[in-house]
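**Student:** dropping the sequence and predicted coords here.
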Amino acid sequence: MGKHIRSFGSGFVFLLQILSLFILLSCAKAENTTWPMANVNLSPIQAWRSAYYCLQNASKSCTTYTLNTTGWLNVTHADGPSFCKEGCADHIRAVLQCILYVKKDFWFGNKATVQHLNDTIDFGCNNPAGFNGTSFYPPSGSRINSAPYILALSASALLLVAFL
């Protein structure tokens, strides 16, 4: 009878340890939404979510100029000097850097990349022509980061020829 009580006691302790582990894991927060660059080893979906969290980082001093998923900076020629000198350009650059750190191949709704928007800010702040209300983006016919697709297509064609 003593053996059964010991096995029951050790089973109870094991069950208690498992339950406490589940309770601790339910309290753990694996994704950092306030500082997305702290999220490491991201899966593609987590990288997109972290990039979205970067976009949610809004400045209190630059409420007129917010970056969203469309890629439009909403800066006109008349607004250019205040955008560049009041820290709004620096804030947008920090948001773009955050996006670049969490998802290097991020593209916006207008097919612009982080580099295109950085180039738009540099051009608008450093040239007398300033901003024109649009951002730099690739032509509609080009495909961003198409090298992996070409490689996969050529490998598929090679396998098809090899098995015929």
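**Tutor:** Yep, that arrived. Residues are numbered from 1 along each chain as shown.
**Student:** only C-alpha atoms for contact and neighbour calcs from this point on.
**Tutor:** Will do.
**Student:** can you tell me the closest non-neighbouring residue to the residue nearest in space to the middle of the chain?
**Tutor:** In the chain, the centroid-proximal residue (CA atoms, centre = their mean) is Ala51; its distance is 2.0 Å. Among residues not flanking Ala51 along the chain, Ile99 sits closest, at 4.9 Å (CA to CA, 6 or more residues apart in numbering).
**Student:** the structure to be compared is supplied as follows:
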Amino acid sequence: MAVSESTKRWLLISALVYIFALSCKFGKAYDEYPHLGAAGVVANEYLPKAEVEGETNQYFPQAGIIGTGPAFIFNKALGCLSDKHIYSSCDEVHRLTQVGELNVEPEYTDEYCKGPCIDETHHVLDCIDGILKRFIFYNKATVRDIRETIESGCSYGPKRGNFNVLEHIQADDASASKVSNPVLYGIMLIMTVLIHV
């Protein structure tokens, strides 16, 4: 069976469009780059020349945070974990650590998920996210990974009581490899078209 030349071209073009569309990440324009989101939130806490709130002559630098290095900002974000105003009711044993671990035993799940610990942990994550967007804990977990681990650990599904952040990250990495399957199908389609040309 002979296929016309224009049909072959249209198949090739549609396969290329298919691969292009599946390899794009729509709606994630700034998701890959870290942001420093704390400049306006805690300005008079560590910005030089920032005036006391309520005065009209406030100074906010136009080009980022002046006089602060990455280590200072990182330590400021880590300070949220030990802030006595945020973590006040949750036992220290069950708090989020600097490593990025949630030490919640399966038998403590109900108390953790319905008590003050879950709220205080979310406040800590909000604090960290407000100071340094895309913060990464020592175990390579992000704030989002911690939130998703808490959500699945407190759910009533099969993962209830499992607050192991590393297992959650590894499960996400395993499912990320499945994303490339549509691209492989597109490449196979192109190869099929080229073979029949």
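**Tutor:** Thanks, I have it. All of these numbers come straight from a predicted model, not from anything done at the bench.
**Student:** need the counterpart of the residue nearest to the centre of structure 1 in structure 2.
**Tutor:** Using TM-score structural alignment as the criterion, Ala51 of structure 1 maps onto Ala77 of structure 2.
**Student:** mean shift between whichever helix or strand that match is part of and structure 1?
**Tutor:** Per DSSP states H and E, Ala77 of structure 2 falls inside helix 70-78. Here the mean offset of helix 70-78 of structure 2 against structure 1 after fitting is 1.3 Å, by mean CA distance after the TM-score superposition for structure 1.
**Student:** which helix runs longest in structure 2?
**Tutor:** helix 5-23 (DSSP state H).
**Student:** equivalent analysis for structure 1, please.
**Tutor:** Scanning structure 1 for the helix with the most residues, using DSSP H, yields helix 2-27.
**Student:** which strands and helices lie in contact with it?
**Tutor:** The contact analysis (3 or more CA pairs under 8 Å, 6 or more residues apart in numbering; DSSP states H and E) places helix 2-27 of structure 1 against no helix or strand.
**Student:** assign Asp105 of structure 1 to helix, strand or coil.
**Tutor:** Put simply, Asp105 of structure 1 is coil when judged by DSSP: H, G, I helix; E, B strand; the rest coil.
**Student:** can you give me the neighbour number for it?
**Tutor:** 14 (other CA atoms under 10 Å).
**Student:** in whichever strand or helix holds Asp172 of structure 2, which residues are buried?
**Tutor:** Element membership for Asp172 of structure 2 (DSSP H and E) is helix 165-176. Neighbour-count burial for helix 165-176 of structure 2 flags Val165, Leu166, His168, Ile169 (criterion: 16 or more other CA atoms under 10 Å).
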